[in-house]
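1. Requesting a structural model of the entry that follows:
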Amino acid sequence: MDPSRTWVPSRRADQTSSSNEFLSLIADPFTQEIQLDSVLASLGVSLGISLLFALLFCLLRPYNTVVYAPRIKHADEKHAPPPIGKGPFAWISPVIRTKEQALIEKVGLDAAIFIRFTKMCRNIFLVLTVIGCGILIPTSIVSGKKVYGTWDNISAFMKMTPQYMFGEVFWAFVACAYAFNVVICGFLWWNYRAVARLRRQYFESSEYQMSLHARTLMITDIPKELRTDEGVVKITDEIKKTRDPPRGAIARNVRDIPELIEEHEKLVRDLEGYLAKYMKNGELAAKRPMCKPSKKDKMHNKEAKVDAIDYLTSRIRALEIEIKEVRMSVDKRNAMPYGFASYPNIADAHKVAYASKKKGPHKTVINMAPKPNDLLWQNLPLSPKTRRWRTFMNNVWVTLLTLVWIVPNALFAVFLSNLSNLGRVWPAFQTQLSTNRVTWSIVQGVASPAITSLFYLFLPSIFRRLSINAGDLTKTSRERHVMHKLYAFFVFNNLIVFSLFATVWKYIADIVAARREGKNVLDAINNGDLFTHLMISLCQVSPYWVTWILQRNLGAAVDLSQVVNLAWGSFARKFLAPTPRQMIEWTAPPPLDYASYYNYFLFYTTISLCFGTLQPVILPVTALYFVVDSWLKKYLILYVFITKTESGGQFWRVLFNRFLFATFLSNIIVALLVKARGYSWTMLVAMIPLVIILIGFKIYCARAFDDEIHFFSRGKKGDRESVIGADDKENRRTDRVGVRFGHPALYKPLMTPMVHAKSQHLLAQVYRGRIEADTDGASVAGYSDTYSLHNMSRDKPGKKAAPGGGPAPFEFVHESDIDFENFKNRADFQDAGGDGDLYGRTSRPDTPSTFVGGAGYASHDRGRSSSRDSDRTAADVGVGVTYPTGYHQTPGLREYSPSPGPHGRMAMGRRSRVRRISYPSTDSSSQSSKFNPKTSSPHLSHSALYGISCSY
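-> This next block holds a predicted model:
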């Protein structure tokens, strides 16, 4: 016989055997071969590396405040964290001594509630550890041993599960379920009441009392006939008339200005990147950079590459002209379906908002206005129909993403959670697994959860984009929705799919086999006990989740050490060519990603509560995590992270609801155990009141605390009034709500390309080939928000330089000035710095005043710093940024006034922070000199530029 004919059937037989083995593994993936070794390996690696990272942090912290304590450097006096010594362990004392009230003053209510939530989780799981481990572990071991006698061949982790229990002993699990619910509801009620108290303090704080948004209503879905300033007031009067009428401001159509500004900023950053690489280390590269033209640019061939520097410069100039022209065309006649109404008194605004919380007149939606920098302006004009459709499509995409992830997640459940399963279908790997048992135990305990978590790094940005497209009106509501979607995704894929996939697949396989053999499908389903299989599947997967949560302690230590930021910053500065803007942004305090952190906390909680009765060891492991993280996160919040947009504690209700849902799921698991092995309907009926208790508890807390949390005043007897003086009331009569809540595209300063000062001498060579027609700035001069594209004479400011002389239109930054401290008050760095309250300025750049046939900024600015009692003055400013000689500012597009203020500086507003503007001398390496107002020739702009009337 031909040997080839004998080989083929043999190979097919092997393939068939492997396929059958694969299907059997899918049906039963979790075995007990190396569970204990994996858990011990995960514990050792997690604790060992965590201690190593903590020690690394203690040693590096005193010598790198940019990474480990940026808040100390950038925050104003009121918001600065407690001083900290240089010793390796000097950080521990300030963290311990800083109480909640001081935390609120330093970092805001959102961050304080974040720490309160971690402490609540810590306390809950410490109590549950005593109950669960003290009752369930002895019960499981004693009861299981009575049934099986000697069971030395059973894993230690399986002995602590109810897998080997039967009968009346499950009353212990019912009792623990009640104890768990009482403990959780007790802590939630205690903290709900505390959050309500903190919100009252927040409402009564001087910062909130003096803020404009605190007494301003946001009205959306306004009908066409009421889209005027007077129409806004009419809507509010129909709800509830107040003693002092509000001031209304309808929004104007800004057309495509936001898209143009976004494209402009992208082009500026692209140009900065090309210049940084081309002039790296003060030397020109061999070849000039090339790029493909923008798809929106109809003047160039999309496929042919062009000179990147020349093209981007001309493209930026064209966009500036276009933005200017569109801004000039905005007027009051093209109104939008949303507006704002500002009251002289905070109590009046909250009374009207409370009266309209269920339904507004003319089908409008009325809410308290958030901070202007919290708004997602592009979604405000959306109609209810459009918003509903986008929300529906958003849910469709989230559902599809969740379903698509089922297949890879199931494969992870089969092979990554237990490497012995991979060996059963891969004989060569099985040999390695048997030879190096300890090594592969470590890999399973460490690498498996790490790989499972890798995908989740990208989810927040995906859900964030989907939430924006769905029509969220504010950034804080978007973050709450992102947290909700992340939590739903995690619970479905990791609890329902990952943990229960084996049992579900087994039943599907039985149905398919019965149908193939012509048997009754119902008989195939009834032959097995579904609840027993589900219980066994959950018991067998429980060690994986113990190792997974153990590794979260490692994640907490990595967060504290900031090793990723430190390593990336060092690598990028040494081996890449970062732009000055990028390096400045790297020195800014990083924002705290509340959505991701809260999701992880809730997910750990859900997993621990669900598996706490199945594998009680997970309770002390989770308690250990929250014990460690409650202190480590407190340091990070005090000294490193910032709240990018302060919501005043609005995350609490979402956290409360998800915690109750996790408790409900844990009750479902106990009911499953009772049904599978309890053999008593009485036990199952005894579980029903727990559902009623949770629902009643939620309704009680909502009615008792929610209105107090959301409204300063509800129009009821005994409600508090605003705590303001007569001078403040008088000032509020001239509030410019139309300006303060005007679309930022109407006044936002345009970015100017930044170049490192060491490359300034190279710009003449970079732009040497440009002809006069290319730099003709006649149409730009007088209102362009970047430097005039003419080369300026150093000797005669404002005059054109000789051909080939002078630098291009860029902002030069010296090495010593590359620090966020020097730029934190600038509008183009606001996104990097987050909420302006941290720096003692308004959270939104100062906006232009009303112009009446003339120009310039108002003589004073009603916006006030949130840090009113800060000792910083206008003299505390960053200096050192130099500009080309002869450049003059355009007040209509810059964030500061051209009027010379005290000490020769350019001042803006009564309380606004200012900075020095200096010009370089003929020597590019010379130091900056103070601004001389005689060299400035500002051009006056017009009210049509902003399109908002504020003549109250």
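
2. all contacts plus neighbour counts: C-alpha atoms, from now on.
-> Will do.

3. Now do residue 582: how many residues are near it, please.
-> Per other Cα atoms under 10 Å, the neighbour tally for residue 582 reads 16.

4. and the helix or strand hosting it, what does it pack onto?
-> Taking DSSP states H and E as the definition, residue 582 sits inside helix 580-586. Judged by 3 or more Cα pairs under 8 Å, 6 or more residues apart in numbering; DSSP states H and E, the packing partners of helix 580-586 are strand 754-756.

5. And the strand it packs on, how far out from the chain middle?
-> On the basis of Cα atoms, centre = their mean, to the nearest Å, strand 754-756 sits 29 Å off its chain's mean C-alpha point.

6. The structure of the following sequence is requested for comparison with the preceding one:
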Amino acid sequence: MTNTTDKILDDDALGKISDVLDQGVQPLYVESGGWEEIWITCKLDAAICFCLLLLFELARRKTSVYLCRLKHALPDRKPKDVPKRHPFAWVVSSSSLSDDQLRHCIGLDAYCAIRFLMMCRGLFGWTSIVSITLILAYKHGASHLEGFYGLTLGNCEHVLEDRWRLWLAVVFTYAFTAAAIYLATREARHYLRLRREYLRRGDGAGESPQPRCSVLVERVPPRLRSDAALHQYFAALFGHRDVHSAVSFVDCAHLEKLLDARDAAADAYAWRSEEGGYGYATITSDEGLSDLAAILSEKEQAVQKCQESIREAKEARAAEVLEAHALLPTTPTDSKLEQQPSFNQAASKARDASLQAISFLGAVAGLNEISRRYANEDGASSTGVVTFYSPAVASDAAQLVLTARRGDVHVSLAPPASDMLWPNVSIPKDEVDERLGAANVGLFFLALLWTPLVASVQALCNLEVLAHYWSALKPLAREEKYESLRILVSGSLPVYIMLALLGALPIVLDAVAVSYAGVKTKSAAHAYVSSRYLYFQLLQIFVTVASGSLLSVLRQFLDHPKTLLDLLGKALPGMGSYFLQLVIAKVLFSLAFELARPTALIGVVARQGVTRSKYFKVPARVRRRLRRPPEFDYGSYLPDFVLVVLVGTIFAPIAPVVALVCFAYFAVAVKVYSHQFLYVYVRAYETGGAFPGPTLARFFFLALVVGHLTLIGHLILLDATHQAVALAPLVLFTLRSRLDVRRTFELPARYLDRENAVRFGLYETRRANRHATPRRRRRSVGESSSDEKDDDLLAVDYYIQPALAAGPVEFDAAPQSEMVARAPVDRKGDRPLSPV
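-> Okay, the predicted model is just below:
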């Protein structure tokens, strides 16, 4: 970035820039520098990259950080071997697998992300070769600019004799777009084949077929809000022999609070036990137990036992306190030893009674029917799941219009249980849609606040602007010996601050989607975060170029529509060095940071230092929660991939050097993320490519359109109307190609088509087992043999809400109470992780 661009808050500087613009001169091309800033950024990023890689090579044998997936993956989903100890052996290890082996190991969702990176690597690899010719043509332009701008289109636009060189950018854009659309179409065809195979056969051993055989039913009318009524309704539509089971979700918010109180009491008891104290439940858990006793009033014996446990716990606790105050001697005599048995007896009584009370609160697995009858009074929801014996019937049900009544019974393919956000499943669909609309309005106002924040960051990273308000910085801003520091602050610091600001956005967006809007699946939350996050990245590019307020730019655009084209054409190409530094930072810093995972390493080392200390004991139930493996956050990573595509698409015909760095990013990213998916990340859910594939395709075509509009605006600004008119059909062609890809590949991939279902005998296979009685099975699905039918793995309690199936608490040492010693159910994890 040049000094003229950086003076964005100085009134005098703004006035000078306005005068220059009025004279028809482009200030962004006046300075010929740029390479010095880029070189300093490269050295800084390279030093950070070396440190991160050194950390990774020294510590990558720490399995809890760099090989944690191997502890949770099924045997056939693990890679063949662990990377060897010599440097960069991890590159060879991730490259030794074929595409089919890689897909089988990491799943179709992660494979779609890797295929997208591979596609972009091929696209920018070809672009890098062609861009060398374009760089040579721009370098010999008649404007005779030096430095970085001497290798851009800006070196060919001021002299009439060089106007023919503008056609090179047009021809290059056509060739680039043709290659991009060809690769995108090929990937979409490959995605359709893999998606059909997934819908027909699933994801292999260890994966339950139930999500493929189930539909999510929303807007259920009140008359159908029960398991039996929902089952009977779909049995009437599709036949009793095709419907396996139905689950009507209920509002478990009250029960969730009771279970949270139970878990808090159990944690308190566990900590007290580790400290050698007298563990007992808290008053909160006593109140929760009383509420539960009122709910389960039909179970008189159970209620009586629960109330007795509460009363005994309170009486024993009171006795314990009295004993502790009355029996403790005031002087250190032998009477303390004589009084210790009665003290221990009171404490033991309190422990036993509290343990029984705590464990009873969690033992609700056998009381589901009573809980449902209680919930149906005011907690029955309009959401449920219906399971069929065949994935073909489920696909038919998801595509049919079941009723002509408006706003009644919306059906779609059901997500896997591991993808469900169980606290939100009871929220009505219309309410979720309304909240998403309100959230979009709120994000618009956030964007209005975001633009001056980004502009302020750009200004605060300019020593000239800071020196204007703080005289102590004038030597740093003006003396020649601080030239390198000025370049570092104005060139690299804004990049890292922007990356930090963008890194905080997915956290906010995820909270909006999950906690406020109440989306019902993790994949839907990731889809919401990824789309809004990408729009904020586009806004950040826009604001970085405009260096001002969004309101002022919008006002100018409404008054003069050509303002937007002028902005895209004039300012954005001049910021090539800034965005080149941004991509360099992503290559050398972001990817190295992803590989080294220093924050995770610090967290694990700190956790192990505490949990393994002989002076500080952590309960086992707390340690289990701390050891939860990392999951890949599609919502924040996918827009980062597309941001590099966007930068490369915009600057490939204008500043071809950027395309070389984009190729380096995708070449390294394929190796890094292949390694991470194989050895680090545990997939929390598997949609069979339904979420990442279409999302990445939509973002890719959006990047192409933005790049075309940018070049058209630049050509219009240069009065190169013939070149701009020649590029106009390319925008329409790209949009038409996007519609063709969506209609030809993405929409058919959503469901299992009837033709293939009949061809592979999916209907007949299910009807052969139509007399099989549904069996209640464990929620964790084991591996199945190749000749085992999908019917054998269907379970009526697969989609049961975890709050209704929560088991007793588990302690480090099994207490004497029989209820506490039973096997627990992981409720905090919402469900066991899907097989990886």
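
7. picking up where we left off before, once aligned to the second structure, how far is the helix holding residue 582 of the first structure on average?
-> Here the mean offset of helix 580-586 of the first structure against the second structure after fitting is 4.5 Å, by mean Cα distance after the TM-score superposition for the first structure.

8. mean deviation of the strand or helix carrying residue 51 of the second structure from the first structure?
-> For residue 51 of the second structure, the enclosing helix or strand under DSSP H and E is helix 35-59. Between helix 35-59 of the second structure and its aligned stretch in the first structure, the superposed structures give an average distance of 2.4 Å (mean Cα distance after the TM-score superposition for the first structure).

9. Contacts for that helix, please.
-> With Cα atoms under 8 Å, 6 or more residues apart in numbering as the test, helix 35-59 of the second structure has contacts from 87-88, 147-148, 484, 487-488, 491-492, 577, 580-581, 584-585, 588-589, 592-593, 595-598.

10. For it, what is the distance to the chain centroid?
-> On the basis of Cα atoms, centre = their mean, the separation between the geometric centre of helix 35-59 of the second structure and that of its chain is 27 Å.

11. If you count neighbours, what's buried in that helix?
-> For helix 35-59 of the second structure, burial by neighbour count (16 or more other Cα atoms under 10 Å) applies to 37-38, 40-42, 44-46, 48-49, 52-53, 55-57.

12. Who are the contact partners of residue 468 of the second structure?
-> Contacts for residue 468 of the second structure were tallied using Cα under 8 Å, 6+ apart; they are residue 474.

13. distance of it from residue 63 of the second structure?
-> 52 Å (Cα to Cα, to the nearest Å).

14. Can you tell me which of the contacts of helix 35-59 of the second structure end up in helices?
-> Among the contacts of helix 35-59 of the second structure, the members falling in helices are 484, 487-488, 491, 577, 580-581, 584-585, 592-593, 595-596, 598 (criterion: DSSP state H).

15. Redo those residues as a markdown table? Include neighbour count.
-> Output for those, formatted as a markdown table (neighbours: other Cα atoms under 10 Å):
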| residue | neighbour count |
| --- | --- |
| 484 | 13 |
| 487 | 22 |
| 488 | 20 |
| 491 | 26 |
| 577 | 22 |
| 580 | 23 |
| 581 | 23 |
| 584 | 22 |
| 585 | 25 |
| 592 | 27 |
| 593 | 19 |
| 595 | 23 |
| 596 | 24 |
| 598 | 16 |
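
16. Just the closest of those residues to residue 314 of the second structure, please.
-> residue 598 (47.6 Å; Cα to Cα).

17. Give the aligned equivalent of the closest one in the first structure.
-> Using TM-score structural alignment, the equivalent of residue 598 of the second structure in the first structure is residue 563.

18. Show me which pair in the ones in helices among the contacts of helix 35-59 of the second structure is furthest apart.
-> In those, the most distant members under the criterion Cα to Cα are 484 and 595, with 30.0 Å between them.

19. My reading is that residue 386 of the second structure is in a strand; is that accurate?
-> Yes - assignment of residue 386 of the second structure by DSSP: H, G, I helix; E, B strand; the rest coil places it within a strand.

20. Counterpart of it over in the first structure?
-> In the first structure, residue 386 of the second structure lines up with residue 341, judged by TM-score structural alignment.

21. Verify the stated contact: that match with residue 216.
-> Yes - in terms of Cα atoms under 8 Å, residue 341 of the first structure counts as a neighbour of residue 216; the distance is 5.4 Å.
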